[in-house]
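Undergrad: model this:
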Amino acid sequence: METSDYDGYTLWGHAILQQEGEGILQPERYAASGTITRGGKLIEASGILGLFDSEEEAHHAGLDWARAWVDAHG
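TA: Predicted structure coming up:
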């Protein structure tokens, strides 16, 4: 999980490791999501934004979504 302060909000970028198929070795993939809080209260949360090849890419996608939400609603 990666956080960022932005325009009075705290933004969270999440990377959720996806485990597909039991016993089958596959490259790791990460689902991205974002969360927005202000003053410790939940403001908005995304659903799954997409699958990414790295944890870092997923974190960034979640933070990018959260920044865009704040820009549109803040």
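Undergrad: use CA for all of it now, contacts and neighbours both
TA: OK.
Undergrad: which residue ranges form the strands in this protein?
TA: 2-6, 9-18, 29-38, 41-45, 50-52 (DSSP state E).
Undergrad: Identify the residues contacting stretch 48-60?
TA: Residues from elsewhere that reach stretch 48-60 (CA atoms under 8 Å, 6 or more residues apart in numbering): 1-2, 13-17, 28-33, 61-62.
Undergrad: ok, 10 Å please
TA: Here stretch 48-60 makes contact (CA atoms under 10 Å, 6 or more residues apart in numbering) with 1-3, 12-18, 27-34, 61-66.
Undergrad: Here is the second sequence; please produce its structure so I can put it next to the first one:
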Amino acid sequence: MQSQSYHGYDVWGHAIPEQEGILQPERYAASGTITLGGKLIHASGVLGHFGSEEEAELAGLDWALAWVDAHT
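TA: Predicted structure coming up:
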């Protein structure tokens, strides 16, 4: 999970491991969360599927940053 403060909000990017067949490469679903003062403001659904944990986290973080930009 990656997080940062942005315009007073805390924004989070999440990577959720997907469990598929044992012989398939590991994949991660991305999601994002926005909090303010410790309270949930908004959370995304699954934003996409990625081949690495870092890519998924960054996609979630990018979504959260864009949400804040659109709502402030």
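Undergrad: Asp71 of structure 1: which of the strands of structure 1 is closest?
TA: Asp71 of structure 1 sits nearest to strand 2-6 of all the strands of structure 1, at 9.7 Å, using CA to CA.
Undergrad: tilt between the closest one and strand 9-18?
TA: Angle of strand 2-6 of structure 1 versus strand 9-18, following axes from the mean of the first three to the mean of the last three CA atoms, to 10 degrees, is 160 degrees.
Undergrad: tell me the average deviation of strand 2-6 of structure 1 from structure 2 after fitting.
TA: If you overlay the two and look at strand 2-6 of structure 1, the average distance to its match in structure 2 is 0.7 Å (mean CA distance after the TM-score superposition for structure 1).
Undergrad: Now do that strand: distance to the chain's middle.
TA: In terms of CA atoms, centre = their mean, to the nearest Å, the centre of strand 2-6 of structure 1 is set 11 Å apart from its chain centre.
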